[in-house]
Structures are given as structure tokens and as C-alpha cells.
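J.: please find the sequence and the predicted model below.
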Amino acid sequence: MKISNCPICGLPWSETVDEEEVRYSYWICECCGCEYGNDDNPAYRENWLKQGAPWFDPKQRPSSWNLEEQLRHIIPDWNAR
């Protein structure tokens, strides 16, 4: 399956990539800080949200950022796939 958003926080990416590439990439999301292949699971998301959804790289946060809109693009059962 091709995906174009962080499966944990929903941050849109500049390009669409294969799900398997993300799972084993060890890329780090600039928004939630998830390291794919290591942290990517619903518990990580829950903890990130409990902390107030802080940006891992605050300089990358758009001024028009909307958490609720972004969360519409998560993959709720990401670790179960």
C-alpha cells in the first residue's frame, strides 16, 4: 500500500511512499518524532498526544497547523498491519 502521511500523527509528506519502505526506514517524523521501525505504534501516538502533541522539530511547524485536521490522516492500527 502507498501512503503519503505519517501513520502516527498524520503529517503530510512531500511524496507518496510504499508502506514497507516506511516500516523499515528508521526515518524520523519532524512533527511527532516517531522513528519508523522503532517507535511506530498506537502507544507512541497516545503518549505524544498526552504530552500536548509537541513538534519534534518546532522550526518545521507551519503557522496554520491544525492538529485535528492532521489526525484525520493517521493509520489507527499501524502496528497491527
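T.: Happy to help now that I have it.

J.: C-alpha only now, for contacts and for neighbours.
T.: OK.

J.: ok now the longest helix along the chain, how far from the chain's centre?
T.: In the chain, assigned by DSSP state H, the helix with the most residues is helix 42-50. Put simply, helix 42-50 sits 11 Å off its chain's centre (Cα atoms, centre = their mean, to the nearest Å).

J.: comparison target, given below:
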Amino acid sequence: MEMWYCRVCGLDYDVSPWGEDGHTPDYTCCACCGAQFGIDDYNVVTAQLFRATWLTEGAPWFYANLKPSGWQLAAQLPQIPLAYQ
């Protein structure tokens, strides 16, 4: 199964919120950083700005109840697609 990674925080997903064509966002929010797909990750600049704010705020989980035990931010950030780093 191919994984998709949030353009803002690198959280892995089984299915892309950008649709099968990679261009049609579903406008849901990342469970980790809260970025709204299609808005906050629309391009490199918006993704980088959202990430900077999220990190400044301490990288809180948007859906805290979904945060895995032992979660490591440093392990997740490298999963951000290169084009959006």
C-alpha cells in the first residue's frame, strides 16, 4: 500500500486527501497538525507558513485523542514531501 504524507507535518495516511488525481482536495483536517487539506497545504508557501506557526505553538495534536503513545515529532518531520519542506 502506498502511503501519503501530510505536506505540513509529515503524518502518514493510507489514502491521499488530495484524491486519486492528486489535485482534488477533500478539505478535511490533518489529525496531527490540523492543516486543512486544499487550504493550508495548497502550495509550498502556505504549507511552510502553517508549519512554522504550528511548531511555534509547540506542535500540538489537532485531535489529541488520536496522538499515538510514544509519538516523536523528530521522526515524523522528515516524512514531509521534499517539495514542501
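T.: Perfect, thanks for sending it. All values reported here derive from a predicted model rather than from experimental measurement.

J.: what segments of structure 2 are helices?
T.: Ranges of helices in structure 2, per DSSP H, are 44-56, 73-76.

J.: where in structure 2 does the longest helix of structure 1 fall?
T.: Aligned by TM-score structural alignment, helix 42-50 of structure 1 falls on residues 48-56 of structure 2.

J.: superpose on structure 1 and give me the mean offset of that stretch.
T.: Stretch 48-56 of structure 2 differs from its equivalent in structure 1 by a mean of 0.4 Å after superposition (mean Cα distance after the TM-score superposition for structure 1).

J.: who's in contact with that stretch?
T.: Contacts with stretch 48-56 of structure 2, where a contact means Cα atoms under 8 Å, 6 or more residues apart in numbering, come from Val8, Cys9, Cys33, Ala35, Asp40, Asp41, Pro60, Tyr84, Gln85.
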